[in-house]
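Dropping the sequence and predicted coords here.
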Amino acid sequence: MKKFGLRYSGPYLAMVPGMLLLLLFSVYPTVFLFKISFQQYSPISAVNPFIGLDNYIDVFQDHNFWNALKVTFIFVVSTVILEFAIGLVLAVILNRLTSGERFYQSVVLLPIAMAPTVVGLMFRFMMNDQYGIFNYFIELLGMSRTAWLSEPHLALPALIVTDIWQWTPFMMIILLAGLKGLPDEPYEAAMIDGASSWQSFRYITIPQLSRIIYIALLLRTIDAIRIYDSIYMMTKGGPINVTSTMSWIVYDRGFKFLDFGYGAAICIVLLVIVVTLLTLVLKKFDLFEVEGRS
């Protein structure tokens, strides 16, 4: 009887360490974050009084929050669309290579092997208005030097370019894996019917790849919303808050001004936005529907 019980409880016992780690590093921090969002919480204060919804009211009345929401929206939409477009082109090209494919894949994937802080520091040097390589090429074209990270109208595009350089390979490798898994039969039938390459791509490749595309876009969108490393290394949220995203104002208020309650409220708002986005996308496209289910 003991052997029988151990046999069927074994898989559950094996899950215990993982569940404990999940509780420790995911569930508990989320519950704690939710709790302090209703407090005037500071790590250097002995008393952290309950203030109800005051932090949330302050968040929605703060123009910096709405500016950060706008900047985050512009950044996410711009990077995700461009990364998808460039990644799809690269995936199609690599999928059609007959030799040297692994070498070119390795070269293209190099950016995502680098830490975001390293990429941010590298682009900060490259975009320096005195000795940056960007300005070197601009001068070769006969134009004057540009302060990429100091000009309000150029700082956010500079961040977008940096993000595209690093994370386009992520989009590419997901789409390439999807292309590798597509069956050959529809293409052979289309070729017999006289379909062009563009028609095959438009009416066969894209529909069959749709779920992979939705998942890639969703994963990259969630990740882009959380951008912080590049901002810290390149612009520090400036100039005049044009690169201040949601993640940056959480750091700015929470860790620079030690207003953890306010920062926690912003985190909860951001969490609600991400969960809502995730729910709407999964519901609209039913990404995890079992194939063939009615």
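In hand now; what should we look at? Worth saying up front: this structure is predicted, and the values here are computed from it rather than measured.

CA atoms for contacts and neighbours, from now on please.
Fine.

And for Leu280, the neighbour number?
For Leu280, the count of nearby residues is 12 (other C-alpha atoms under 10 Å).

Could you measure from it over to Lys35?
Remark: distance between Leu280 and Lys35 (C-alpha to C-alpha, to the nearest Å) = 27 Å.

how about the helices of the protein, start to end?
Taking DSSP state H as the criterion, the chain carries its helices at 2-22, 28-36, 54-61, 63-96, 101-109, 116-126, 133-140, 152-180, 185-192, 197-200, 206-225, 229-234, 246-251, 260-285.

In terms of secondary structure, what does the second one contact?
Meaning helix 28-36. In terms of contacts (3 or more C-alpha pairs under 8 Å, 6 or more residues apart in numbering; DSSP states H and E), helix 28-36 is packed against helix 260-285.

Please tell me how far the helix it packs on is from the chain's geometric centre.
14 Å (C-alpha atoms, centre = their mean, to the nearest Å).

One more: stretch 207-221?
For stretch 207-221, the distance to the chain centre is 13 Å (C-alpha atoms, centre = their mean).

residues of that stretch that come out buried?
For stretch 207-221, the neighbour count (16 or more other C-alpha atoms under 10 Å) marks Gln208, Arg211, Ile212, Ile213, Ile215, Ala216, Leu217, Leu218, Arg220, Thr221 as buried.

can you put these in JSON lines and add distance to Ala177?
Shown next, in JSON lines, are the buried residues of stretch 207-221 (distance: C-alpha to C-alpha, whole Å):
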{"residue": "Gln208", "distance to Ala177": "13"}
{"residue": "Arg211", "distance to Ala177": "12"}
{"residue": "Ile212", "distance to Ala177": "9"}
{"residue": "Ile213", "distance to Ala177": "11"}
{"residue": "Ile215", "distance to Ala177": "13"}
{"residue": "Ala216", "distance to Ala177": "11"}
{"residue": "Leu217", "distance to Ala177": "15"}
{"residue": "Leu218", "distance to Ala177": "16"}
{"residue": "Arg220", "distance to Ala177": "16"}
{"residue": "Thr221", "distance to Ala177": "19"}
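
try this one side by side with the last:
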Amino acid sequence: MGANIYKNKKPLWIFLFPAFLFMAVYLYYPFLMNIYNSFQSITGLAHASKGLNSPWYSNYVKLFQDKAMRTAIVNTLIMMVVTIVGQVGVAIILALLVDNIKRGAKFFRTVYFFPIVISATALGLLFNLIFLYNKGMVNQFAELFGATKLIDWKDKSYALFTMMLPVMWQYVGFYFVILITGLNNISEELYEASSIDGASKFQRVRYITLPLLHNVICTCLVLAVTGALKVFDLPWIMFRSGMPNGATWLTGTYMYHQTMITGDIDYASTIAIVIVILGVIVSKIVNTIFKEKDY
């Protein structure tokens, strides 16, 4: 009788339809309208469309000619590399270290995860105090130790580092927790057998831990790359309007600037489409390179 319950698929639609309706109204319909709006002439929020642009593809021509958009895409690609190396890479090292200690593991798990709990706005203001405000805490410490030439962290040479360091620091704990969970699923019997065979700790990590953690790492990489496309709040708090000279634009912050500051809604819709397309392409590339394996 139990098997007959699972053969009847009709009740499943009762539970699937509300979720599908919610996504259709709040995800698919807005996305399709966003595509339509990219061909319209809309001069501000809550303003009615003035009709199709002349020519209708003018926003896409503008997109290719916009130097600020090129800067935003390049910076976003750099952010992806930073997230792969600085977030997932550091998280792997921390997870391996914490997994190999017997005392204080819970303490370190809490400490590394804690930045995720803090609001990105609060973190942005905190790092403004560290780097940007009134010479910043870093420069004040440098003065304390006798430095005569202080670094202008808003300068174009340092601005990307100043912006990306907090973003990298904030999300290390997120991937750390995912990797720790993956490490906990690896059987201790494998490590015990390898110890009996005379394997060193480095060999156990190389030949047991990392291969069995491969799929978890792949998941983290995909999340990191797609997350880099959506980074907005912390960079906007630190470098509003892409200063200096638009050098710190990201696709997310530039789209918000066009929407809320400039009021060029149709062009912002075009940027949003580029973000989606870029996310799909990059995710596909990452999934192809870091293909999951069956064990």
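Thanks, I have it. All values derive from a computational prediction rather than experimental measurement.

What would you report as the TM-score here?
The TM-score (TM-score structural alignment, normalised by the length of structure 1) is 0.89; 284 aligned residues with a C-alpha RMSD of 2.1 Å.

just to revisit the earlier point, return the most buried member of the helices of structure 1.
Across these, the average number of neighbours (mean count of other C-alpha atoms under 10 Å) peaks for helix 246-251, which reaches a mean of 22.

Tell me which residue of structure 2 lines up with Asn135 of structure 1.
In structure 2, the residue paired with Asn135 of structure 1 according to TM-score structural alignment is Asn139.

how close does that match get to Pro166 of structure 2?
Counting by C-alpha to C-alpha - Asn139 of structure 2 and Pro166 of structure 2 are separated by 17 Å.

quick one, what contacts the closest residue to Asn59 of structure 2 other than its chain neighbours?
Counting by C-alpha to C-alpha, 6 or more residues apart in numbering, Asn59 of structure 2 lies nearest to Tyr267, which is 5.8 Å off, once chain neighbours are set aside. Neighbour list for Tyr267 of structure 2: Ser38, Asn59, Gln258 [criterion: C-alpha atoms under 8 Å, 6 or more residues apart in numbering].

so which of those persist in structure 1?
On the basis of both residues aligned by TM-score structural alignment, their matches' C-alpha atoms under 8 Å, what survives of the contacts of Tyr267 of structure 2 in structure 1 is Ser38, Asn59, Gln258.

what separates the last one from Leu210 of structure 2, distance-wise?
In other words, Gln258 of structure 2. From Gln258 of structure 2 to Leu210 of structure 2 the distance is 44 Å (C-alpha to C-alpha).

ditto for the second one
With distances taken as C-alpha to C-alpha, Asn59 of structure 2 is found 46 Å from Leu210 of structure 2.

How about Lys291 of structure 2?
Distance from Lys291 of structure 2 to Leu210 of structure 2, by C-alpha to C-alpha: 14 Å.

counterpart of Asn245 of structure 2 in structure 1?
Counting by TM-score structural alignment, the partner of Asn245 of structure 2 is Ile240.

burial measure for its match, as a count.
Taking other C-alpha under 10 Å as the criterion, the count of residues near Ile240 of structure 1 is 10.

Nearest residue to it in space, ignoring adjacent ones along the chain?
Ile240 of structure 1's closest residue in space is Pro152 (C-alpha to C-alpha, 6+ apart), at 7.2 Å.

Looking at structure 2, name the residue matched to that neighbour.
Looks like Pro152 of structure 1 aligns to Lys156 there (TM-score structural alignment).

what do you get for Leu69 of structure 1?
Here Leu69 of structure 1 is matched to Ile73 in structure 2, going by TM-score structural alignment.

before we move on, back to that, wait, doesn't the match of Pro152 of structure 1 sit right on Gly242?
No - with contacts defined as C-alpha atoms under 8 Å, Lys156 of structure 2 does not count as touching Gly242, sitting 10.7 Å away.

Could you check how far the residue positioned nearest the centre of structure 1 is from Val281 of structure 1?
Nearest residue to the geometric centre of structure 1 (C-alpha atoms, centre = their mean): Asp223, 2.0 Å. Distance, Asp223 of structure 1 to Val281 of structure 1, using C-alpha to C-alpha: 15 Å.

same check, this time on Ile173 of structure 1
22 Å.

sorry, back to before: and the helices of structure 1: which comes nearest Ser42 of structure 1?
helix 260-285 (5.6 Å; C-alpha to C-alpha).

Taking helix 206-225 as reference, get the angle to that closest one.
180 degrees (axes from the mean of the first three to the mean of the last three C-alpha atoms, to 10 degrees).

how near is Met80 of structure 2 to Ile178 of structure 2?
Here Met80 of structure 2 is placed at a distance of 19 Å from Ile178 of structure 2 (C-alpha to C-alpha).

meant to ask about Arg206 of structure 2
Per C-alpha to C-alpha, Arg206 of structure 2 is found 19 Å from Ile178 of structure 2.

tell me the contacts of the aligned residue in structure 1 for Ala105 of structure 2?
Under the alignment (TM-score structural alignment), Ala105 of structure 2 maps onto Glu101 of structure 1. By C-alpha under 8 Å, 6+ apart, Glu101 of structure 1 lies in contact with Leu94, Asn95.

and if we set it to 10 Å?
Ile93, Leu94, Asn95 (C-alpha atoms under 10 Å, 6 or more residues apart in numbering).

what sits against the second one?
In this structure, Leu94 of structure 1 makes contact with Leu88, Gly100, Glu101, Arg102, Tyr104, Gln105, Val108, Met172, Ile173, Leu176, Leu179, judged by C-alpha under 10 Å, 6+ apart.
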